[in-house]
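>>> For reference, the sequence and a predicted model appear below.
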Amino acid sequence: MPHEERTIVELGYPGEYLSRLGYTETKTCKIRLSRKGQGVLARMYASRGYSMQATLAHDFDLSSLVVQIDGQPAGTISVRLDDGHLAAEEQFPEFIGDLRGRGARICEIGKLAMDPGVRSKQVLGAIFHIAFIVAFRARRATDIVIEVNPRHAAFYMRMLRFDPVGSARMCQRVGAPAVLLHMEGAKGRRLIDEFGGRPDLSAQERSFYPYFFHPDDEEGLLRRLSAGS
């Protein structure tokens, strides 16, 4: 199958120990657009005791992003444009219906699954920024939504500035509670323009945005995402 995987960006990733010469080990981290991302997600969810059914509704999602460190899958995230059915509307139909009624173009970001050993803010900022480029630029979304476990909601609200929508509801697909988070495209654009590519501002803006790419880099990343599609 053509274009099953292609690298969008390659980053240096610091290792967890010092070599005998006293230098920090640097690994290679690649973020790839992959048709295999849902399989990676299924394995990670299963390892955490969640239902695999949550990952199998749309095989070969062309907007699955996979993080590889030294060639090994370390995480994944997916982006899906609203085609008349979003997973989130099973639990939050009134909010999704309201967005559609206002003419919103919605993208749904799948729950992030990342190896707990991956703690690099640069890597996490990079994968979220590329997901935002897929949603807001490649898919021309006006709004993005994401369902997360209530335990993780504060992380997304603090590190990505998502806004909460209502209270937790039981998600039958994964057999666990979920809350819905939302972001308007204008808000994401403002945060990227203000902080993207500015790690020197990380003390001021304690989120992933200073670890996003610089806004001037988006055109090149968008071309790589679109190549061969």
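Now that the structure is in, tell me what you want to look at.
>>> going forward, measure contacts and count neighbours with C-alpha atoms only.
Fine.
>>> Stretch 164-180: end-to-end distance?
End-to-end span of stretch 164-180 (C-alpha to C-alpha, to the nearest Å): 6 Å.
>>> can you give me the helices for the protein?
37-47, 93-101, 121-132, 150-159, 185-195, 218-226 (DSSP state H).
>>> Can you say which of the ones you listed is packed in most?
helix 121-132 (a mean of 22; mean count of other C-alpha atoms under 10 Å).
>>> okay, the angle between that helix and helix 218-226?
Interaxial angle, helix 121-132 versus helix 218-226 (axes from the mean of the first three to the mean of the last three C-alpha atoms, to 10 degrees): 70 degrees.
>>> before we go on, here's another structure to hold up against the first:
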Amino acid sequence: MRKHFFIFIFCSLIFVRGIPGFAESVLPFTFQLPQDPWAFPEKGVQLTEKAKAFRFELKTREKVNGVTWIETYQDIQARLPLSLEAFLTVYLDFEGQVGFMPRLAKIQVLERSPSEYRVRHRYEVKILGYVYPSEYEMYYRIESFPAENKVCIRWSFVNSDGTLGGAEGGWFLQEIEGPGGKELLVRNLNIGLVRKDFPLQEQIMSLVGAGELEGIVRALYKEALRRGLR
């Protein structure tokens, strides 16, 4: 699967139609998350530390100014043997993500306050000595609900180099008591738009996308353990 992912990235960057500079999202699409993103896991579902994609859906949208977009929808869930504080310590260390997030080459916090961030991400795929970059900016907002031991990290799309057309989503985190101490219910929801650049792109994304997203949760968990956080 990992090999297929690199092939997908390689092809998409070969066929990419460059859009100079960073472009604000002006696409006529709406982004709507489930009505209650805290309603998880569903009855009868037992989450574990192995993240699972409960939904990963793709839909090709109509062209806008000659560009076709693929709408993505993801719902990744897990139950990690971590405290809420441990997860936030790792995730909100944006600069530190370069050391453990797959293919993240550079990250820059452009604006920062106690509960809001504007962040520029640069991802690079290296194949046969060539480097293929992709850049985008996101706005993050932290919402806390202390009485329920919940925190939401919401994000929204700001701009990109043209490869992304929009995004809206968040981490929905709730700390609970488990048999061995504090545990964390984790849900990652996102709706986004990826530019379609070559035939069969949607099919290839369907093959590898869920595993890549599950890998993000796995990387965060492993980094927390590496830092000795619980």
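Looks like it arrived, so ask away. Nothing here was measured: the structure is a model prediction, and the numbers come from that model.
>>> Got a TM-score for the pair?
Scored against TM-score structural alignment, normalised by the length of structure 1, the superposed chains reach a TM-score of 0.26; 102 aligned residues with a C-alpha RMSD of 5.9 Å.
>>> Would you convert the helices of structure 1 into a markdown table that also reports distance to Ala176 of structure 1?
As requested, those are arranged in a markdown table below (distance: least, C-alpha to C-alpha, whole Å):
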| stretch | distance to Ala176 of structure 1 |
| --- | --- |
| helix 37-47 | 12 |
| helix 93-101 | 18 |
| helix 121-132 | 24 |
| helix 150-159 | 9 |
| helix 185-195 | 28 |
| helix 218-226 | 33 |
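>>> Could you say which one of these comes nearest to Lys27 of structure 1?
Lys27 of structure 1 lies closest to helix 121-132 among the helices of structure 1, at 11.9 Å (C-alpha to C-alpha).
>>> In which helix or strand does Glu202 of structure 2 reside?
Element membership of Glu202 of structure 2 [criterion: DSSP states H and E] is helix 201-226.
>>> buried stuff in that helix?
201-202, 204-205, 208-218, 220-221, 223-224 (16 or more other C-alpha atoms under 10 Å).
>>> need the longest strand for structure 1.
The single longest strand within structure 1, with elements called by DSSP state E, is strand 5-18.
>>> Okay, angle between that one and helix 37-47 too, please.
Using the same axes, to 10 degrees, strand 5-18 of structure 1 lies at 40 degrees relative to helix 37-47.
>>> Please point out which parts of strand 5-18 of structure 1 sit buried.
So, applying 16+ other C-alpha under 10 Å, buried residues of strand 5-18 of structure 1: Glu5, Arg6, Thr7, Ile8, Val9, Glu10, Tyr13, Pro14.
>>> before we move on, what about stretch 172-180 of structure 2?
Within stretch 172-180 of structure 2, the residues that count as buried by 16+ other C-alpha under 10 Å are Phe172, Leu173, Gln174, Glu175, Ile176.
>>> could I get the buried residues of strand 5-18 of structure 1 as CSV with distance to Ala46 of structure 1?
CSV is the format used below for the buried residues of strand 5-18 of structure 1 (distance: C-alpha to C-alpha, whole Å):
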residue, distance to Ala46 of structure 1
Glu5, 23
Arg6, 26
Thr7, 26
Ile8, 27
Val9, 28
Glu10, 28
Tyr13, 26
Pro14, 28
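>>> between those residues, which is nearest Gln38 of structure 1?
For the buried residues of strand 5-18 of structure 1, the minimum distance to Gln38 of structure 1 (C-alpha to C-alpha) is 12.7 Å, reached by Glu5.
>>> how near is the residue nearest to Val145 of structure 1 when sequence neighbours are not counted to Tyr45 of structure 1?
Residue nearest to Val145 of structure 1 in three dimensions, not counting chain neighbours: His182, with 4.5 Å by C-alpha to C-alpha, 6 or more residues apart in numbering. Remark: distance between His182 of structure 1 and Tyr45 of structure 1 (C-alpha to C-alpha) = 22 Å.
>>> ok, Arg55 of structure 2 touching Tyr73?
Yes - shown here, Arg55 of structure 2 and Tyr73 form a contact pair, counting by C-alpha atoms under 8 Å, at 7.2 Å.
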